[in-house]
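Chemist: Pasting a predicted model and its sequence here:
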Amino acid sequence: MPEAKPGLQLELLELLLVGAGAVPGALLRWQLALYLGDQNLLVNVLGAALLGFLSGLPAAPRRQLLLGIGFCGSVTTFSSWMLAAVKHLSAGDWAAALGLIGLTLGLGLGAAALGFNLGRRLKPPEPPQSPT
C-alpha cells in the first residue's frame, strides 16, 4: 500500500492509475451482477483473494494503485454486502443476515490470507549476472 501523505494530494499519475483500474473493475462488477445476480459473497471473496495476493507480492506502489485500490476496490462491494444484510434483517430473517455476515467475513479473511501467502511465495526473478 502506498505511504500515506499529509493532506489531500492528487498526483496525476496516481489518479490515472487508480482510475484505470477502477473502470474495468466496476464494469466487471456490473456484468457479474447482470449475469450472476446478487452474488456479493462470491465477488467479495474473490476480490479479497486477489487483493491478498497483490499485497503479498514484493512492493510495487503503482501496481497496488492500479490493481489493488483501483480494480479490487471497484469490483468488490462493501455497501452492497451491507444492504443485502439489512434486507434480510428488515424481512425478519436474522439467521440469513448473520449467516451472510459471518460467511463473508470468514471466507473473505481466509481468501485474503491464502492470496497473501501465495503472493509472498513468489520471488522476483534474479537479475542476470554478468560474467566477470
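Modeler: Cool, the structure landed.
Chemist: C-alpha from now on. contacts and neighbour counts both.
Modeler: Noted.
Chemist: For the protein, which segments are assigned as helices?
Modeler: Using DSSP state H, the helices found in the chain span residues 12-36, 40-56, 61-63, 73-75, 78-90, 94-121.
Chemist: Just send those back as JSON lines, with mean neighbour count too.
Modeler: Below are these laid out as JSON lines (neighbours: other Cα atoms under 10 Å):
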{"stretch": "helix 12-36", "mean neighbour count": "16"}
{"stretch": "helix 40-56", "mean neighbour count": "22"}
{"stretch": "helix 61-63", "mean neighbour count": "15"}
{"stretch": "helix 73-75", "mean neighbour count": "23"}
{"stretch": "helix 78-90", "mean neighbour count": "15"}
{"stretch": "helix 94-121", "mean neighbour count": "17"}
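Chemist: Could I get the contacting residues of Val23?
Modeler: By Cα atoms under 8 Å, 6 or more residues apart in numbering, the contact list for Val23 reads 70-71, 74.
Chemist: same question, Leu100
Modeler: Here Leu100 is in contact with 41, 85 (Cα under 8 Å, 6+ apart).
Chemist: ok, it to Phe53 distance?
Modeler: 24 Å (Cα to Cα, to the nearest Å).
Chemist: picking that back up, nearest to Ala60, of the contacts of Val23?
Modeler: Nearest to Ala60 out of the contacts of Val23 is Gly70 (Cα to Cα; 14.1 Å).
Chemist: hold the first one in mind and look at this next one:
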Amino acid sequence: MTVLLIAVGAALGAPLRYLTDRAVQARHDSLLPWGTLTVNVAGSLLLGVLLAVPAGPAVTALVGTGFCGALTTWSTFGYETLRLARGGARRHALANVLLSVAAGLAAATLGYALGRALAG
C-alpha cells in the first residue's frame, strides 16, 4: 500500500514540477534556473508543514515521499549549476547554489512554523 501511495504522489508531483518549471522559466530572461528554484522552495515549504503537523505514515508517504520527492529535483539543480559553471557563468552558478540552499532552508523553516501554528 505504501508503494502505491508514493507512486500516486509522484504521478502528481512530477508533471506539476515540469509545468511549473516551464511556466516560471518562460517569464524570466535570465541564466538562473528560476523554475527549478521555485519547485525546490515550494517542496521545502510543504515538507516543513508536513513535518510539523501530526501526519500518519500514509500521508507522509503520499505527500512527503511521493509528491514532494517528485516535485523537487536535486539532480536538475546539480545539472543546471554545473551547466552554468562549465558555460563560464561561475557567478550565476554560485548564486544558484547559495540562493537555492538559503531559500530552501528558509522555506522549510517557515513551513514548519506555519504547520505548528495550524496544528495548534
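Modeler: Arrived safely, thanks for sending. What you are looking at is a predicted structure, and each value in this text was computed from that prediction instead of being measured.
Chemist: what TM-score do we get after superposing?
Modeler: In this superposition the chains share a TM-score of 0.87, using TM-score structural alignment, normalised by the length of the second structure; 112 aligned residues with a Cα RMSD of 1.3 Å.
Chemist: Let me see the contact set for the most centrally placed residue in the first structure.
Modeler: Centroid-nearest residue in the first structure, with Cα atoms, centre = their mean: Cys72, separated by 3.3 Å. By Cα under 8 Å, 6+ apart, the contact set of Cys72 of the first structure is 22, 25, 47-48, 50-51.
Chemist: let's go with 6 Å and repeat that
Modeler: Contact analysis of Cys72 of the first structure by Cα atoms under 6 Å, 6 or more residues apart in numbering lists Gly47.
Chemist: what residue of the second structure matches up with it?
Modeler: Aligning on TM-score structural alignment places Cys72 of the first structure opposite Cys68 in the second structure.
Chemist: Ile101 of the first structure now?
Modeler: Checking TM-score structural alignment: Ile101 of the first structure goes with Val97.
Chemist: Now which residue in the first structure aligns to Arg86 of the second structure?
Modeler: Matched to the first structure by TM-score structural alignment, Arg86 of the second structure sits across from Ser90.
Chemist: quick one on the thing from earlier: from Leu118 of the second structure, how far off is the nearest residue in space to the match of Ile101 of the first structure that is not next to it in sequence?
Modeler: Once flanking residues are discounted, Val97 of the second structure sits nearest to Thr81: 7.2 Å by Cα to Cα, 6 or more residues apart in numbering. Remark: distance between Thr81 of the second structure and Leu118 of the second structure (Cα to Cα) = 36 Å.
Chemist: do you know how far the alignment partner in the second structure of Leu16 of the first structure is from Gly66 of the second structure?
Modeler: When the second structure is aligned by TM-score structural alignment, the residue opposite Leu16 of the first structure is Leu4. Going from Leu4 of the second structure to Gly66 of the second structure by Cα to Cα gives 9 Å.
Chemist: can you check Ser75 of the second structure too?
Modeler: Using Cα to Cα, one gets 16 Å for the distance from Ser75 of the second structure to Gly66 of the second structure.
Chemist: Then Trp34 of the second structure?
Modeler: Trp34 of the second structure is 23 Å from Gly66 of the second structure, by Cα to Cα.
Chemist: ok, those two, which is more surrounded?
Modeler: Gly66 (25 against 21; other Cα atoms under 10 Å).
Chemist: so who does the more buried one touch?
Modeler: Contacts of Gly66 of the second structure (Cα under 6 Å, 6+ apart): 6, 9-10.
Chemist: what's the answer for Asp21 of the second structure, then?
Modeler: So Asp21 of the second structure contacts 35-36 (Cα under 6 Å, 6+ apart).
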